[in-house]
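Trainee: Predicted model, plus sequence, below.
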Amino acid sequence: MINVMVVEDEKMTRTVMQDLFAIHGGFDLIASAENGKEALRRAKINPPDVILMDVHMPVMNGINATRKIKSINQDIKIILLYEKPEEEIVIEALIAGVDGFLLTTADFSHVVQSIHDVLNDQVILSGEISRILARRVTELQYTKKDVLKRKLEERHISLSPRELDVAYQLLENKTNHQIAKELFLSEGTVKNYISHLYGKTAIKHRKELVQYLRYLLN
């Protein structure tokens, strides 16, 4: 018998899951919770084998709950339920220790198979999440400047090598004087390059330009 906990803020979803597990057999739904904080409390009292955890919940979300539960019991397997894969959430969830991901719309047979898979120490990844991870691994092969160049080109913004150098220096919060010294340019030339960046990005202020460049790297 596999002990399962369902953590989902939608009551109807919890009820449906309870009925499905009861019909299927081989599972004991020992607890359900409507947020991560309640899941943490219940996991301390009666640890399940597997937790099906929604990612977006009030009070405490699925990622924070995963991190806390894993810190007290690494043996509990946690499958994160999501509607749409978001890159930062996927990375953060894996760092927190999640054992797999499932679409909230997955059919129950897929849920059952995923539970068995994580109990056999497999990590459950959908095709879309695998693509997210592959893209992140590829980015690790490049310098931050290379990534910035690619992100800009994806938005049809093409910079010359020197413009890219200046953009990268702006990311480091350097003044025009510091940039000029670093790149062996005059301050006037640096100002010209920054003007080019304003024109190509359609941004008029330095602070907004820096924020935009940082956004591209996140």
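Mentor: Good, I have the coordinates.
Trainee: C-alpha from now on. contacts and neighbour counts both.
Mentor: OK.
Trainee: Counting neighbours, what do you get for the residue lying closest to residue 114 once chain neighbours are set aside?
Mentor: Nearest residue to residue 114, sequence neighbours excluded (Cα to Cα, 6 or more residues apart in numbering): residue 124, at 6.7 Å. Residue 124 has 19 neighbouring residues, counting by other Cα atoms under 10 Å.
Trainee: second one coming, line it up with the first:
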Amino acid sequence: MIRAGLRAVLAADPAIEVVAEAGDGREAVALTLEHRPDVVLMDIRMPVMDGLTATEEIKRAAPGTSVLVLTTFSEDEYVSRALGGGASGFMLKSGDPRELLAGVHTAAAGASCLSAKVAQHVIAGLNRGSARHRDVRLASQHERVTALTAREREVLALLGGGLSNAEIGRRIHVVEGTVKSYVSAIFTGLGVRNRVQAAIVAYESGLIEHKD
């Protein structure tokens, strides 16, 4: 039923073609390797192989494919693991269908898809634990963000807002190649692997205001 609903939403966009549907995580990995899609929509709770493991397998075998993880607010700890596994973004199962379509296009363009609501809950999950450990982590992130140039911090804030490289370039009036250089420098400076991890740092460091 969930797959049928997703297919109906995606079919409403003529620019999106659904090439395959998987009934379990292992099948999702196999179909990804067969079809090499631009984007995979991955549920966390999948039979045979869970969606988190499947995401990690896909990113190892097909790094050019973006994985959007479907989640609920009750699965924050799983979202954190998916983030570490290379997921490109997170979409709410109960979200607006228009947001899902926008997320697919954003992921296909190589940008992150992290809505403000999901980001807040992810951060809440990451912040669980002892206050001392949380303070140490936040202090370290603040130092890394402060070490970035003013332009890199500007790009980080826009990246955290979900903008693609092309959109960031138009916003700050530079060519896309220059934005890619900024993004690469940001990843190195923050010690992150992808745009979503960078977005989390942007939220936690206060570059982006948390909104309800």
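Mentor: Ah, there it is. This is a predicted model, so every value here is computed, not measured.
Trainee: Superposed, what's their TM-score?
Mentor: Remark: TM-score between the superposed chains equals 0.56 [TM-score structural alignment, normalised by the length of structure 2]; 136 aligned residues with a Cα RMSD of 2.8 Å.
Trainee: Show me what the residue nearest to residue 114 of structure 1 aligns to in structure 2.
Mentor: Here residue 124 of structure 1 is matched to residue 113 in structure 2, going by TM-score structural alignment.
Trainee: Find the centremost residue of structure 2, please.
Mentor: The geometric centre of structure 2, computed from its C-alpha atoms, lies nearest to residue 89 (Cα atoms, centre = their mean), at 2.1 Å.
Trainee: how near is the closest residue to that one other than its chain neighbours to residue 55 of structure 2?
Mentor: In space, and not counting its chain neighbours, residue 89 of structure 2 is closest to residue 113: 4.3 Å by Cα to Cα, 6+ apart. From residue 113 of structure 2 across to residue 55 of structure 2, the span is 16 Å (Cα to Cα, to the nearest Å).
Trainee: Also residue 81 of structure 2?
Mentor: From residue 81 of structure 2 to residue 55 of structure 2 the distance is 10 Å (Cα to Cα).
Trainee: my guess is residue 55 of structure 2 meets residue 67, correct?
Mentor: Yes: with contact defined as Cα atoms under 8 Å, residue 55 of structure 2 counts as touching residue 67 (6.8 Å).
Trainee: Please enumerate the shared neighbours of those two.
Mentor: By Cα atoms under 8 Å, 6 or more residues apart in numbering, residue 55 of structure 2 and residue 67 have these common neighbours: 42, 86, 87.
Trainee: Need the counterpart of the first one in structure 1.
Mentor: I take that to be residue 42 of structure 2. So residue 42 of structure 2 corresponds to residue 53, using TM-score structural alignment.
Trainee: A strand includes that match, no?
Mentor: Yes: assessed by DSSP: H, G, I helix; E, B strand; the rest coil, residue 53 of structure 1 belongs to a strand.
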